[in-house]
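In: could you look at this predicted model? Sequence included:
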Amino acid sequence: MKAEIIAVGTELLLGQILNTNAQYLSQELAGMGIDVYYQTVVGDNMQRLQHAIEHAAQRADILLLTGGIGPTQDDLTKDALAAVLGRSLHIDRLAMDQVEKFFVNRGIDMTENNRRQALVIHGSTPLPNETGLAVGIAIAQDEKFYIVLPGPPKEMKPMFDGQAKPWLLQHALTDEMPIYSKMLKFAGIGESLLEDKLLDLIQAQSDPTIAPYAKEGEVSVRISTKAESELEALKKLEAMEAQIQKRLPKHMYASTDVPIEKMIVDIMADRGLTLSAAESCTGGLLMESITSIPGSATMFQGGIVCYSNQMKEKLLHVPHALLEGEDAPGAVSHEVAEVLAEHVRMITDSDFGLSVTGVAGPGYSERKPVGLVYVALAERGKKTDVFELRFSGNRETIRIRTVKTLLHHLWLRLITHQPESASDEVVQ
């Protein structure tokens, strides 16, 4: 089946917010075996919104509309869809109870326009909003299927996953075999190189299908298959997963959709290992990625953001001769990265110490180019490894890639118990 996503909101057209809903829905629909051929963005205008719905219905079987279902007069999505379908709107009692309860619990007077958030189209299935107030709707007419969802992602995602997806499976995909998927996660490799390693599998794919996805610092591969039973699907998916894992054993870190920091936290917590970090150019991003994972308190001892040379000297005892002077290698150097990792490990008495020092940009530092970064991995009782990295991109890209690359080196150490070669250079 074919689907079209219609994102409603003038703020999207003005570029004031990103349309992350379309990205999420496209990925979810692909996993259900539904092809998304078009994505449309339309402003808060009744006539243009009706036209967008009518046009989409000519080329898609499933229409998903996000946004424009709030309390204000420019929230017109349900009005426009009702007009196109020739149906009336009415207040859903359960949804209205939720809206009224919200205001009563907070001791706030409810304005009349908030009643609009409980509107549903006659004959539709209300989709309860677990994290907000505006009720969604699902409706079938003339062999077309319409889903209306809230605009805020924190409301849209749980509504689609918990309400809309089951409705589509029950009403729109009744003749389709279920689709089963696995998400394989990779680190320390770019999308282009990963695709090259799997190119013959991708080109020959029929069942299971293989779809790479990339975002800063990591790559994912979704493998999907249709099958009459979960057991049959697992056999096919696991066979394909084994082929892929065999080709990329040093990069495939998970067969579920989790970040590499989650794997590291789980491994170290299970083994009773501890970690600390010293960061310069990443400014705490490494520590934030680790501490954002539940359970990290059992393995993360602490860290230091040593942005200035003074802090490197005062808090982590980096020798002044390494940082400044005519013959000094400078803060952005192999030598300083090594000292930072070793000293933060010793100060915190942790099993592992990580460090980052580099030039995130936009300008040069110490006459060294943007994208030059040194990271180090110290382990109790073992030689410290230092890696020279060279990245392209803007400041944020360099910081994210640095963190993900260092975490990849730590993951490799944890799964192999063998230090990586300190001469490796990563270019992305």
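Out: Nice, thanks for sending it over.
In: use CA for all of it now, contacts and neighbours both
Out: Will do.
In: so where do the strands sit in the stretch 1-150 of the chain?
Out: 2-8, 35-42, 62-66, 89-91, 119-121, 125-127, 136-141, 144-149 (DSSP state E, counting those that start in this stretch).
In: as CSV, these with mean neighbour count and distance to residue 257 would be great.
Out: Output for the strands of the stretch 1-150 of the chain, formatted as CSV (neighbours: other Cα atoms under 10 Å; distance: least, Cα to Cα, whole Å):
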stretch, mean neighbour count, distance to residue 257
strand 2-8, 24, 24
strand 35-42, 16, 21
strand 62-66, 24, 24
strand 89-91, 15, 39
strand 119-121, 25, 35
strand 125-127, 21, 26
strand 136-141, 21, 27
strand 144-149, 23, 24
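In: redo the ones you listed as a markdown table? Include distance to residue 214.
Out: As requested, the strands of the stretch 1-150 of the chain are exported to a markdown table (distance: least, Cα to Cα, whole Å):
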| stretch | distance to residue 214 |
| --- | --- |
| strand 2-8 | 21 |
| strand 35-42 | 18 |
| strand 62-66 | 24 |
| strand 89-91 | 42 |
| strand 119-121 | 38 |
| strand 125-127 | 32 |
| strand 136-141 | 31 |
| strand 144-149 | 26 |
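In: structure B:
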Amino acid sequence: MNAEIIAVGSELLLGQIANTNGQYLSQELASIGINVYRHTVVGDNKKRMTSAFQEACERADILFITGGLGPTEDDLTKEVTAELTGKRLMYHQPTLDFMKQFFKQRKRTMSENNKKQAHYTEGSDVFYNRAGLACGMADNYKDTLLILVPGPPRELKHMYENTIKPYLLKELAGEFLVLSRVLRFFDIGESRLEEELIDIIQAQTNPTIAPLASDGEVTIRLTAKAKTRSEADVLLDKVETQIQQRVGKYFYGRENETLPVQVVKNYGKKGVTLSAAESLTGGWFAKQLVDVAGASAMFEGSSTVYSQSAKNKVLGISHDLMDKYGTISKECAEAMADKVRLQYQTDIGISFTGAAGPEPLEGKDPGTVWIGISGPNGVTSYALNLAGSRELIRRLAVYYGCWFLLKEKVVNK
């Protein structure tokens, strides 16, 4: 079963807003075994919309149309759909009642043009909108299932998760069950990972294998179709075992388990405490950890020591050491990690120092990074040469810090 997505809105073509809905829907549909083959963006023009809808219906089993469901004159999606299918537009009374109540509660008068947000084509299935006003709907044109959803991302996501996804799963239920599994890898690029797995990827049928790269990590989404969950699990387990045998040393988690989540979970479970000294990252590492529920059980705190003076006054790093080796050095990184561990009385201390750019610092090129880790058995340091913008270098440094912490041999307390 294949799908296409058409985003309606001249503001998208003008670059005034980004089409994040397309990305979201592609990911979500892939997770239930529906492949998205094409994305199209069309402006608020009836003729061009009609042409785009007709062309997509020649190719796709499912056509998602996002946007153009609002109250204004240029919101034309339902009107075009009605003309395409040859059906009349009707008012969905529950949506109309909800809208009237919405305006009444806010002591505002509902203008006549708002009523069009309650339109649906006769005989179609209506999707309630509890994050906005305009209802969505599902209809059929020839052999294509048309699904209309609002353009605002918050409304679209709420509608998809609460009504459209269950609707699609019910539609597919007679054929098969779809089960997905996400594997997360770090310190390996997408091209290298694909090279390692090329024969497995080329031979894929069921499960399908979809790699996706972002900021130093690669995720692989495995999607299996089967009659039962146990059959799908067997299929997924078989392919995952093959993948782990090839690139398992880069594997760190599943589903939504990011690197900071894994650090919090791992260290918390083992009763190991952590503190950080941050120069390059300026507190970013601490934020990433404390954004994770449960961080208080393992993270004591972070000292942001950006200047030489701060490194000396807060951590007690000697000026002699910094003058001799520089702050972007193995020696400074190790001293920072050791001092912060003692300062906070934690099991592990980690430090970040480096040149984020855009200009060299202390004669070091942007992307030169040192990360130190101090534990009961001594101090280790890691040198990195990262590329990208100032923000990306700092973000990657945080992720590498998490990665090294996960590789650290820590024992249960």
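Out: Now that the structure is in, tell me what you want to look at. This one's a predicted model, so the numbers in the text were calculated from it and none came from an experiment.
In: of the strands of the stretch 1-150 of structure 1, which is nearest residue 186 of structure 1?
Out: Proximity to residue 186 of structure 1, assessed across the strands of the stretch 1-150 of structure 1 by Cα to Cα, is greatest for strand 35-42 (25.2 Å).
In: distance from the closest one to structure 2 after superposition?
Out: Strand 35-42 of structure 1 differs from its equivalent in structure 2 by a mean of 1.3 Å after superposition (mean Cα distance after the TM-score superposition for structure 1).
In: could you list every helix and strand in contact with that strand?
Out: With contacts taken as 3 or more Cα pairs under 8 Å, 6 or more residues apart in numbering; DSSP states H and E, strand 35-42 of structure 1 sits against strand 2-8, helix 10-13, helix 20-31, helix 46-57.
In: ranking the ones you listed by burial, who's on top?
Out: Ranked by mean neighbour count, those are led by strand 2-8 with a mean of 24 (mean count of other Cα atoms under 10 Å).
In: can I get the helices and strands packed on strand 35-42 of structure 1 in JSON lines including distance to residue 200 of structure 1?
Out: Output for these, formatted as JSON lines (distance: least, Cα to Cα, whole Å):
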{"stretch": "strand 2-8", "distance to residue 200 of structure 1": "27"}
{"stretch": "helix 10-13", "distance to residue 200 of structure 1": "39"}
{"stretch": "helix 20-31", "distance to residue 200 of structure 1": "22"}
{"stretch": "helix 46-57", "distance to residue 200 of structure 1": "36"}
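In: secondary structure element for the aligned residue in structure 1 for residue 396 of structure 2?
Out: Using TM-score structural alignment, the partner of residue 396 of structure 2 in structure 1 is residue 401. Assignment of secondary structure by DSSP states H and E places residue 401 of structure 1 within helix 395-416.
In: centre of the chain versus the helix or strand following that helix, how much separation?
Out: Sequence-wise, the next helix or strand downstream of helix 395-416 of structure 1 (DSSP H and E) is strand 425-427. With Cα atoms, centre = their mean, to the nearest Å as the basis, strand 425-427 of structure 1 stands 24 Å off its chain's centre.
In: check which helices and strands strand 425-427 of structure 1 is in contact with.
Out: Using 3+ Cα pairs under 8 Å, 6+ apart, strand 425-427 of structure 1 sits against strand 385-390.
In: how much does the strand it packs on stray from structure 2?
Out: Looks like 0.7 Å for strand 385-390 of structure 1 (mean Cα distance after the TM-score superposition for structure 1).
In: residues in structure 2 aligned with that strand?
Out: Alignment of strand 385-390 of structure 1 against structure 2: residues 380-385, by TM-score structural alignment.
In: what residues of the matching stretch count as buried?
Out: In terms of neighbour count (16 or more other Cα atoms under 10 Å), stretch 380-385 of structure 2 has its buried residues at 380, 381, 382.
In: among these, which one lies nearest to residue 4 of structure 2?
Out: Residue 4 of structure 2 lies nearest to residue 382 out of these, by Cα to Cα, at 45.6 Å.
In: is the closest one in contact with residue 354, as I believe?
Out: No: using Cα atoms under 8 Å, residue 382 of structure 2 makes no contact with residue 354, being 11.5 Å away.
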